[in-house]
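Peer 1: Kindly generate the corresponding structure for this input.
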Amino acid sequence: MTTCWVPGAADTPYGVQTLPYGAFRRSEGEQRLGVRIGDFVLDLRGAEDADLILAGGALSESTLNAFLTLGRAQWTTVRRRIVELLTEAEHRAAIEPLLIPLAEVDLVMPFTVGDYVDFYSSEQHASNVGQIFRPGQPLLTPNWRHLPIGYHGRAGTVVVSGTPIVRPSGQRRSSDGPVFGPSGRLDIEAEVGFVVGVPTVLGDRVPTDRFADHVFGVTLVNDWSARDIQAWEYQPLGPFLGKSFATSVSPWVVPLEALDHAWVPAPAQDPPVLDYLREDDRRGLDLSIVVEWNGTRVSEPPFAGMYWTPAQQLAHLTVNGASLRTGDLYASGTVSGARRDQVGSFLELTWGGTEPIKLDDGSERTFLEDGDTVTITATAPGPAGSTVGLGDVTGTVHPAR
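Peer 2: Okay, here's the model as predicted:
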């Protein structure tokens, strides 16, 4: 693997094997685009203004959207150029002034979200939820193994990591009928998000083998969930207010090209899927996710076992002719493995709140309390034994208003 000259960047999850894109602001300054390298951010506007990178002005914008529209060939060209700038000694004098310590910047929302769709693609998670929410009934609904189930969320409530999460209020079931008030069963969902770059025209479909033509990269997602509001409202039309109050994303978008070494065979599907969901090369991403609750590591969900792949999700999302827009975000759904310490929600971790867990400070939890902080991180295998970092997504719960 090529050696990077940036101090401290080599042998870290944020060397030249990763190079995630984000947006930042210094003090009260303007929002600018950057690429993370080690513990620095490379100012892309400065690099483009100095003609060190050529992207038609797209990197001088305040969000990634203009760059996302350029497509795979241009994404590849710019990435290769950034690698050159950070590894070839002849560029060091020009680039060093454009490297800003991460400690000196505020990371902000890196792209403007067009639409937001959340899927339900982990068989283990769906089975657990079925057992908790629908005891005595089949774990999976009849359609689950035939299509990637999803719902359309609210793009306006997708927020960057670190944004306070205000406890939502809504209707909940009680023995005396519906009541209104703050959610008492506030939860997380550890997920992986996919950011769309190249749009489509209304009526077009994106087959599974065109996934990489449209998806720019990956970001971590926490789709916060109010389980008591959700349980009362979700039949027959699915999630609504129990999900739409906040969805947190990492400030970093990792390009698909950084994940070339992370693709692994996806689980076999039975029964066979319909033609538009078939894949000649069926692959998932080997991502290792960690969930921390107030600093205590409580779960390590494995993404490689997801039943429905990102390519299948995109194919299903567009099979009816629904158009893609630059900045569209679609998320995998909760990532859960077979063991209790591999689940991606606290609903599963505490089995519907019946089995409290103990945190390192000695306190016990079933669902989130005001003041609690959740951080989700993830890594992937990179070239030559390196590690690709996907950043983190963090949120702290604030009292209901």
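Peer 1: switch to C-alpha atoms for all contacts and neighbour counts from now on
Peer 2: OK.
Peer 1: number of nearby residues for the nearest residue to residue 31 once chain neighbours are set aside?
Peer 2: Nearest residue to residue 31 in three dimensions, chain neighbours excluded: residue 25, at 4.8 Å (C-alpha to C-alpha, 6 or more residues apart in numbering). Residues lying near residue 25 (other C-alpha atoms under 10 Å) number 17.
Peer 1: Tell me which residues touch residue 25, please.
Peer 2: By C-alpha atoms under 8 Å, 6 or more residues apart in numbering, the contact set of residue 25 is 31-32, 105-108.
Peer 1: Would you mind listing which of the residues you listed are buried?
Peer 2: Buried members of the contacts of residue 25, counted by 16 or more other C-alpha atoms under 10 Å: 31-32, 105, 107-108.
Peer 1: what does the helix or strand hosting residue 195 contact?
Peer 2: Using DSSP states H and E, residue 195 sits within strand 190-196. Applying C-alpha under 8 Å, 6+ apart, the contact partners of strand 190-196 are 68, 214-223, 253, 291, 301, 310, 324-335, 344-345, 376.
Peer 1: Please flag which of these sit within helices.
Peer 2: If you go by DSSP state H, these have 68, 214, 310 in helices.
Peer 1: The first one: how many residues sit nearby?
Peer 2: Each residue near residue 68 was counted by other C-alpha under 10 Å, and the total is 25.
Peer 1: again with residue 348
Peer 2: 23.
Peer 1: which SSE is the residue of the chain most remote from its centre in?
Peer 2: No residue in the chain sits farther from the centre than residue 176, which is 39.0 Å out by C-alpha atoms, centre = their mean. For residue 176, there is no enclosing helix or strand under DSSP H and E.
Peer 1: for comparison, sequence B:
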Amino acid sequence: MTAGFGIANLPYGIFSTDVTGPRTGVAVGDRVLDLAAVTGDPIHATGSLNAFMAQGPAAWAQLRRHLTSLLTGRAHRGVVERHLLPADAVTMHLPVEVGDYVDFYSSRHHAENLGKMFRPGSPPLTPNWTHLPIGYHGRAGTVRLSGTPVVRPKGQRKPPDAGPSLGPSLRLDIEAEVGFVVGVPTALGESVPVSAFEEHVFGVCLINDWSARDLQAWEYVPLGPFLGKSFLTSMSPWIVPLAALEAARVKPPARDEPLLPYLDDTRHPWGLDLTLEVRLNGELISSPPFAEMYWTPAQQLAHLTVNGAALRTGDLFASGTVSGPARDQRGSFIELSWGGASPLELKDGGTRSFLEDGDQVTITATAPAMDGTRLSFGEVSGRIEPAT
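Peer 2: Got it, this is the predicted structure:
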């Protein structure tokens, strides 16, 4: 059995074969279980997880119990084996129809690193950072499946000693992130307390929110990221259900400031002990620890909806870059190279400050599982192609 895709995990994705259109599958070892075939439920033949996710936690739990029974009971072995397909024989698709996309900025280490680079001599964190989860609305239409080519984006760039010009980004970067997928929607005007996180969020995936730092630096004042972020956001094909992550739940780091009541997660902590790994052309360059994140996904969702903003099935919100205190725990090249001032040294003798054409970046993650093993989130990857 492929490590990380055991019975304690059972992540969901959308796949197709030469003879079937897109449908729901569950990763089991090095196989994919065809849910439409094994359950007979047409909801798993829709080509998206959205319809199933909208059914809510009771349906999610019931199916998980059923799958566990099918996969562990000898009496079902014959039926199950007929519908287990080799993972290398299927084509994966974007698992959800993404509604809205929100990207947060929840790693204190990442925020402080960028603050030190961009605002030397001033406090690295903005005054609001320890009081609320900062985020921005991204472009849902460019959330694409892992493996989608990363075409170097073009936009306005402005060096310190010249005027702006239009051209390809020279400071193309990654952001190693964790994503959360909404299953159950809300009505306009309804807010989601931290205690209701599990009632609305279906599962967790990996995100690489590719960033053009030179475009971003010129455009982001006063309204924030735009072209520097909107050209592509990569999403992993497998969604790990929240039910698989109970053993990974931890308390978040201590907070500097008292939290307003709607963000108080003392009784409902949703820190997660996930270990990410970032590889450049196969070489491990960073291992960001998600347990270090200052703001949890439950707090992010509570803040996102406290003004009455409605959730839709398929909404995606991401953690922001995951970084730890050590250099080899930083989740972006702008941190790994300190803005280009200290390039990352590679094993082949080369260096990187930012991404070059032909570079392949792969992000993986694991977490403790309920059975004492470690579960996998699969991977999110992308290869840089020249600007067109």
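Peer 1: so where do the helices sit in the stretch 151-300 of the second structure?
Peer 2: 197-200, 213-219, 227-230, 297-305 (DSSP state H, counting those that start in this stretch).
Peer 1: Pull the contacting residues for the counterpart of residue 336 of the first structure in the second structure.
Peer 2: Aligned by TM-score structural alignment, residue 336 of the first structure pairs with residue 323 of the second structure. Residue 323 of the second structure makes contact with 107-110, 288-290, 292, 329-332 under the criterion C-alpha under 8 Å, 6+ apart.
Peer 1: Highest neighbour count among the residues you listed?
Peer 2: residue 331 (32 neighbours).
Peer 1: Spatially nearest residue to residue 201 of the second structure, not counting backbone neighbours?
Peer 2: Closest to residue 201 of the second structure by C-alpha to C-alpha, 6+ apart is residue 182, at 4.4 Å.
Peer 1: That neighbour and residue 51 of the second structure: what is the separation?
Peer 2: Applying C-alpha to C-alpha, to the nearest Å, the value for residue 182 of the second structure to residue 51 of the second structure is 12 Å.
Peer 1: neighbour count winner among these two?
Peer 2: The neighbour count for residue 182 of the second structure versus residue 51, taken as other C-alpha under 10 Å, is higher for residue 182 (28 against 17).
Peer 1: ok, the equivalent of the more buried one over in the first structure to residue 321 of the first structure distance?
Peer 2: Using TM-score structural alignment as the criterion, residue 182 of the second structure maps onto residue 196 of the first structure. According to C-alpha to C-alpha, residue 196 of the first structure stands 16 Å off from residue 321 of the first structure.
Peer 1: what do you get for residue 59 of the first structure?
Peer 2: Computed as C-alpha to C-alpha, the residue 59 of the first structure to residue 321 of the first structure distance reads 31 Å.
Peer 1: The two: who's more crowded?
Peer 2: The residue with more neighbours, out of residue 59 of the first structure and residue 321, is residue 59; 26 against 15, by other C-alpha under 10 Å.
Peer 1: What's that one aligned with over in the second structure?
Peer 2: Residue 59 of the first structure maps onto residue 44 in the second structure, with residues paired by TM-score structural alignment.
Peer 1: Tell me which residues touch its match, please.
Peer 2: By C-alpha under 8 Å, 6+ apart, the contact list for residue 44 of the second structure reads 23-24, 35-36, 52.
Peer 1: Name the member of those residues with the most neighbours.
Peer 2: residue 24 (27 neighbours).
Peer 1: Which residue of the first structure is paired with it in the alignment?
Peer 2: Aligned partner of residue 24 of the second structure by TM-score structural alignment: residue 33.
Peer 1: pretty sure its match contacts residue 41?
Peer 2: No: Residue 33 of the first structure is beyond contact range of residue 41, at 9.1 Å (criterion: C-alpha atoms under 8 Å).
Peer 1: Show me whatever sits in contact with both of those two.
Peer 2: With C-alpha under 8 Å, 6+ apart, residue 33 of the first structure and residue 41 have no common neighbours.
Peer 1: the longest helix in the second structure is where?
Peer 2: Counting by DSSP H, the longest helix found in the second structure is helix 57-72.
Peer 1: With secondary structure and distance to residue 270 of the second structure added, can I get the contacts of residue 44 of the second structure in TSV?
Peer 2: Formatted as TSV, the contacts of residue 44 of the second structure follow (DSSP: H, G, I helix; E, B strand; the rest coil; distance: C-alpha to C-alpha, whole Å):
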residue	secondary structure	distance to residue 270 of the second structure
23	strand	31
24	strand	27
35	helix	29
36	helix	32
52	helix	24
